[in-house]
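A.B. asks: Fold the following and give me the result.
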Amino acid sequence: MSDFDDLAGARTRSVLKGPAGLMPRQGIRDLVARDILRAMEPIRDSQYQPASLDLRLGHRAYRVRASFLPGSEASVEDKLATLGWEEIDLTEGAIFERGCVYVVELMEWLELPASVSASANPKSSTGRLDVFTRLIADRSEVFDAVSGGYRGRLYAEVSPRTFSVKVRKGTRLNQIRFRHRNARQDEHDDFRLTDAELRALHAASPLVDGALSVRNGLALRIELAGLGAMSLVGYRAQRHTDVIDLDRIGHYRPEDYWEAIPARSDRRLILDPNEFYILVSKERLHIPPSLAAEMVPIDPVMGEFRVHYAGFFDPGFGYAPGGHPGSRAVMEVRSHEVPFNLEDGQMVCRLAYERMAEEPDALYGAIGTSNYQGQDLKLSKQFAPAP
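C.D. replies: You can find the predicted model right below:
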């Protein structure tokens, strides 16, 4: 099923030196130079983000009956052979239908040293379209995580939940991050900053544009008072729409796919079960160059809903002149089972921060792929700006 074995030969795994932490883009370039991170086709400069690498779909996809994990004794290829599948050629593009599950071999693959592990999440644009995407590695019992010392292929599970989408070889749906550990750190050590550390950072340089609220991370609250001239609070996805070609940027009219949600006088919003919403935080954020952050996607104590499928924030996100926080966090929200009442200013999610091994040589907003710098309420990049 794969060209991996044709490219992979016996080689000595590199020993990586340097500081521990989340690796910046120049560190990821070094992984490529050392053949730790390899690809079926040359990695493009536009794939390098400040603290991650965009992954590309390969030319083969498999439509499967259900999501799966290979488990500790099997490869993804082994599992596909037992489950049955329909092969789809992505060379000229293909439509992934909503409600279906696809497994796609990615162009990139890994030969990690023991001191480097990886994790993945959907790109922001993927999450804002409600395309559920997870990374799968061979012999893995969890999604979106790759253990130190892993050598093998990478796959993406793709399941559009709201819109059917057109993808092709080279389409980028998710991104991968790398953590370098020193000899004293276990792979499962928590790299996140404590609340005390967050308070100290905020006192030195504001992380948000108001009072800091922390509880196992930075607490974010929902904006339901209304933004812009139309006083909107968000968008709700329409159920019956045309296909979205993920490689068409600024092409689609928001009104053909979304219902705008105006602010109410009582500043609340009732989430309908299983509907998909784009909402926004009340706070404006700033991620310092030495840090990255990730939205905690599920927190049952806050309510029976999920916030932010694509939760990674690069160093430099939200930077504004003078160092003031300048970007809101856009949230992909879905209520589960029962209607849920949200009120303006209600805490809905947490932002966990971790340290970079070193500052990236280019920050978010300074590279050509920074589509959401300075954002307020914003749909994915495939849509023309809302009036």
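
A.B. asks: make it CA atoms for all contacts and neighbour counts henceforth
C.D. replies: Will do.

A.B. asks: ok now the longest strand along the chain, how far from the chain's centre?
C.D. replies: Counting by DSSP state E, the longest strand found in the chain is strand 52-64. Taking the mean of its C-alpha atoms, strand 52-64 sits 15 Å from the chain's own mean (C-alpha atoms, centre = their mean, to the nearest Å).

A.B. asks: swap in stretch 140-159?
C.D. replies: With C-alpha atoms, centre = their mean, you get 15 Å for stretch 140-159.

A.B. asks: and that stretch, which residues are buried?
C.D. replies: 140, 142-148, 150-159 (16 or more other C-alpha atoms under 10 Å).

A.B. asks: Stretch 313-330 too?
C.D. replies: Those would be 313-320, 324-330, for stretch 313-330 by 16+ other C-alpha under 10 Å.

A.B. asks: what's that stretch in contact with?
C.D. replies: For stretch 313-330, contacts defined as C-alpha atoms under 8 Å, 6 or more residues apart in numbering pick out 49-51, 205-209, 278-295, 308, 359-360, 363-365, 373-378.

A.B. asks: run this one through as well so I can compare:
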Amino acid sequence: MPGVLPDSAIRAMISQGGITADLPITEAQIQPASLDLRLGRVAYRIRASFLAGKATPVAAKLADLEMHRMDLGAGAVLEKGCVYLVPLVEGLALPPGITAVANAKSSTGRLDLLTRVITDGGTEFDRIPEGYTGPLYAEICPRSFSVLVRPGMRLNQIRFRHGPATLSDAELTMLHRAEPLVTGEAVIDGGLGFSVDLRPAQGTLVGYRAKPHTGVIDLDRIAHYPAPDFWEELHSRDGRIILDPGAFYILVSREAVTIPPDYAAEMAPFLAMVGEFRVHYAGFFDPGFGHGAAGGTGSRGVLEVRCHEAPFVLEHGQVVGRLVYERMQARPERLYGAGIASNYQGQGLKLAKNFRAD
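C.D. replies: Just a heads-up that it's a prediction; the model follows:
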């Protein structure tokens, strides 16, 4: 049956050798519709981001681009503005008909960590064709903050598909009629559109902007860092803000969305013609996100925004992205937020889990 593979199918792939690992894969890595990937013990500082290209192993390119290597065993700092390549603990031996797509985990994106998976012979970031057998690598570029990492940290996740899984606009419209997917009017065009909230129901706080000169963030420390040390608050009284080129922002969608238990979703960037900015880094929404079956009442999407070449005026209600819904091959055994450590169920405007509000 076509669709995104649920947790039970991921466990089966592990036992059958479709997913390999240098160390045993833990239950904590298995999410309702994805698998967390772990950093290995070595990080390579490289001169530039790259793709291996057809029939070329990553190691061949690394020999030319490597500047130096670091042992992550005792912890090592990945510096802001630098590019690193880290071999992952997990590898793949994908069976026929199964493809994979990777993405940054939610907390990774909210820290402005640009991290993408590459493979031997790869011609695209984060996209892995059926039949691929070989290692996986994480390419990491901290954009706003330097970070301390260790082996086993999980910055990326991978989702597996059997055959076509994406809902057409007609199918998405029918699903929304049967079970509302979003508060307010549904804008369906190449997925479910969502807009930015710059007129909050209470107060004037609409988001955060990363400060340019901060300390190092240890990714293992949860609710540890005072948010004001790393972020400045953004307030708006007229429903708009001006994005500065090169700056990184945390904003929130106006709509609260739900992902029914038999579906998954991926956040996709909106058309570039709407403005010179990037809307997301982390993109997977698991079955049960914001859904009543998992204790949710709708959850708003956090927007990780980076402006490009020119200052840009962002207005309340402006459509900035879309959720592409996919059918699950089967319902997961566990839903997002139901009996698992889900940090962002029922979220509103929220920074990464490493920060505390002082």
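
A.B. asks: picking that back up, now the two most distant members of the buried residues of stretch 313-330 of the first structure.
C.D. replies: 324 and 330 (18.2 Å; C-alpha to C-alpha).

A.B. asks: Which residue of the second structure sits opposite residue 294 of the first structure in the alignment?
C.D. replies: For residue 294 of the first structure, the aligned position in the second structure is occupied by residue 266, per TM-score structural alignment.

A.B. asks: Could you name the specific helix or strand carrying that match?
C.D. replies: Following DSSP states H and E, one finds residue 266 of the second structure within strand 263-269.

A.B. asks: which is the next helix or strand following that strand?
C.D. replies: strand 277-278.

A.B. asks: In the first structure, which residues correspond to the next helix or strand after that next one?
C.D. replies: Of the helices and strands lying after strand 277-278 of the second structure in sequence (DSSP H and E), the nearest is strand 284-285. Counting by TM-score structural alignment, strand 284-285 of the second structure falls onto residues 312-313 of the first structure.

A.B. asks: Repeat that for stretch 116-129 of the second structure.
C.D. replies: Stretch 116-129 of the second structure lines up with residues 134-147 of the first structure when matched by TM-score structural alignment.

A.B. asks: And that stretch, how far out from the chain middle?
C.D. replies: With C-alpha atoms, centre = their mean, you get 15 Å for stretch 134-147 of the first structure.

A.B. asks: which position in the first structure aligns with residue 332 of the second structure?
C.D. replies: So, by TM-score structural alignment, residue 332 of the second structure is matched to residue 360.

A.B. asks: Distance-wise, check its match relative to residue 367 of the first structure.
C.D. replies: Per C-alpha to C-alpha, to the nearest Å, residue 360 of the first structure is found 11 Å from residue 367 of the first structure.

A.B. asks: Tell me the residue in the second structure aligned with residue 348 of the first structure.
C.D. replies: That one, residue 348 of the first structure, aligns with residue 320 by TM-score structural alignment.

A.B. asks: Then residue 91 of the first structure?
C.D. replies: Using TM-score structural alignment, residue 91 of the first structure pairs with residue 73 in the second structure.

A.B. asks: Just confirm its match contacts residue 150, I think it does.
C.D. replies: Yes - the criterion here is C-alpha atoms under 8 Å, and residue 73 of the second structure meets it with residue 150 at 6.1 Å.

A.B. asks: the more surrounded of these two?
C.D. replies: Legend: neighbour count by other C-alpha atoms under 10 Å for residue 73 of the second structure and residue 150, higher for residue 150 (22 against 13).

A.B. asks: can you tell me which residues contact the closest residue to residue 360 of the first structure other than its chain neighbours?
C.D. replies: Counting by C-alpha to C-alpha, 6 or more residues apart in numbering, residue 360 of the first structure lies nearest to residue 24, which is 4.8 Å off, once chain neighbours are set aside. By C-alpha under 8 Å, 6+ apart, residue 24 of the first structure lies in contact with 50, 51, 52, 356, 357, 358, 359, 360, 361.

A.B. asks: cutoff 6 Å now
C.D. replies: Neighbour list for residue 24 of the first structure: 50, 51, 360 [criterion: C-alpha atoms under 6 Å, 6 or more residues apart in numbering].

A.B. asks: which residues in the second structure form helices?
C.D. replies: 7-16, 58-65, 106-110, 169-178 (DSSP state H).

A.B. asks: Just tell me the aligned range of the last one in the first structure.
C.D. replies: Helix 169-178 of the second structure falls opposite residues 195-204 of the first structure when the two are matched by TM-score structural alignment.
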